[in-house]
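K.L.:
Requesting a structural model of the entry that follows:
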Amino acid sequence: MTDNSTRLDHVVLWVRDPAAAAAFYEDAVGLEPLMVAEYAAGKASFPSVRVNEETILDLAPLPLAEYMNMVPGGTESAGHPVNHVCLSFPEDEFDALHARLEERSVSVSGFSYDASGARGPAKRSFYFRDPDGNVFEARHYE
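P.N.:
This next block holds a predicted model:
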C-alpha cells in the first residue's frame, strides 16, 4: 500500500452516552479512547476511540444529529441502520477480545470460518453489539 492509497479514516457511530461508549470500547474492545476529558469538559463535540494509527471511531451523541446539515437528509442520520462494522485483529487479540466480551456478559455470536473479507478468507469471526446496538464483526486472518 502506498502513502497515497485510499484508506478508511473514521466511522461515526451514534451513541446515547459518548463517555460510556468510550469506556466500553476501551475496557471491552481494547481500543484507545481519545478526547474523552475534552468532551466531558465541553471542549469537544464528541470523543473517539482509535482502531489503529490511521482509523478512529467517532462516538457522536444523538443530539448532534440536528447539526448534520451538510447534505440533504443528514439531520435524519441518527439511528440510520448500518449492517455492521468489521474489525480485524491478530489472533491473540481476537481471542482476548472474545474473552473480555464474555466476561462482561456481552452477547457474542458463534464463530464463522473462512468468511470473505478485505484480506481474503478470515480464519474465524464473530459478531457482537455495543451498548447502543451497533453491530460489530471481529475477525482474524492466519
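K.L.:
only C-alpha atoms for contact and neighbour calcs from this point on.
P.N.:
Noted.
K.L.:
ok, then the element right after the biggest helix by length in the chain?
P.N.:
Longest helix in the chain by number of residues (criterion: DSSP state H): helix 91-103. The first helix or strand that comes after helix 91-103 along the chain, using DSSP states H and E, is strand 116-117.
K.L.:
outside of that next one, which residues touch it?
P.N.:
Here strand 116-117 makes contact (CA atoms under 8 Å, 6 or more residues apart in numbering) with Ala122.
K.L.:
switch to 10 Å and redo it
P.N.:
For strand 116-117, contacts defined as CA atoms under 10 Å, 6 or more residues apart in numbering pick out Cys86, Ser88, Ala122, Lys123, Arg139, Tyr141.
K.L.:
got it, and stretch 47-55?
P.N.:
7-13, 18-19, 21-23, 25-26, 29-40, 56-61, 87-88.
K.L.:
Find the helix or strand that the residue positioned nearest the centre of the chain is a member of.
P.N.:
Centroid-nearest residue in the chain: Leu57, 5.4 Å away (criterion: CA atoms, centre = their mean). Taking DSSP H and E as the definition, Leu57 sits inside strand 56-61.
K.L.:
Another sequence for comparison is provided below:
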Amino acid sequence: MQFTQIKETCLYVKDLEQTRAFYEEQLGLEVISFVENSHVFFRAGTSVLLCFLPEVSRAKQSPPPHYAEGKQHIAFEAPQGQYETLLSAIQERDINVYHHEVWARGARSFYFDDPDGHVLEVVEAGMWD
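P.N.:
Presented below is the predicted three-dimensional model:
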C-alpha cells in the first residue's frame, strides 16, 4: 500500500467559537466548514484540521462515531525558510511558546497550546524528508 499524505486530522474541543477564533484569527487558518453545536473545519496547506465537539461525534452513526479526550498533538510544517517568521508571529500574538526542540538531524520545532490545551507544534520544512 502507498499513501500520499494524511489528509485530515481531528481534534476534539469544548468550545467551537473559541476554537474558531484561535485557529482562524490567531493562526490564520481558513475556515472551510462551521456547523454550530457540531464542528469547525480548517484548511492547513493541502490538509484539513477537523475540530469536533466529542459528545456530538461520539453519538453519530454515519460517519462512524469517533472521539478522544486529553491532550492531543498535531504539528504544522512551516514553509521553507519561514520557521523564524512563524515563531515571531506566534510570540507577537501573546501565544506562549513553552518548548523548543532541535532534532537529531538538525531540524527545529517549537511547541505551544491551543485553548483546549492540545499540544501544537511547528516544524521546519523537510523535517521528515
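K.L.:
Fetch the TM-score of the aligned pair.
P.N.:
Scored by TM-score structural alignment, normalised by the length of the second structure, the superposition of the two chains gives a TM-score of 0.75; 123 aligned residues with a CA RMSD of 2.6 Å.
K.L.:
how about the residue nearest to the centre of the first structure, what's its partner in the second structure?
P.N.:
Alignment note (TM-score structural alignment): Leu57 of the first structure maps to Leu49 of the second structure.
K.L.:
who touches its match in this structure?
P.N.:
7-11, 23, 29, 31-32, 40-43, 74 are the contacts of Leu49 of the second structure under CA under 10 Å, 6+ apart.
K.L.:
what secondary structure does Ala23 of the first structure sit in?
P.N.:
Under DSSP: H, G, I helix; E, B strand; the rest coil, the three-state class of Ala23 of the first structure is helix.
K.L.:
typo on my end, Asn69 of the first structure
P.N.:
What three-state DSSP gives for Asn69 of the first structure is coil.
K.L.:
next one: Lys71 of the second structure
P.N.:
Look at Lys71 of the second structure: counting by three-state DSSP, its state is coil.
K.L.:
go on, Glu25 of the second structure?
P.N.:
helix.
K.L.:
Which position in the first structure pairs with it?
P.N.:
Under the alignment defined by TM-score structural alignment, Glu25 of the second structure is paired with Asp27 of the first structure.
K.L.:
my guess is its match meets Arg100, correct?
P.N.:
Yes. Contact criterion CA atoms under 10 Å: Asp27 of the first structure and Arg100 qualify, at 8.1 Å.
K.L.:
what number of residues lie near Cys51 of the second structure?
P.N.:
When counting by other CA atoms under 10 Å, one arrives at 22 neighbours for Cys51 of the second structure.
K.L.:
Buried by neighbour count: which residues of the longest helix of the first structure qualify?
P.N.:
In terms of neighbour count (16 or more other CA atoms under 10 Å), helix 91-103 of the first structure has its buried residues at Phe94, Ala96, Leu97, His98, Arg100, Leu101.
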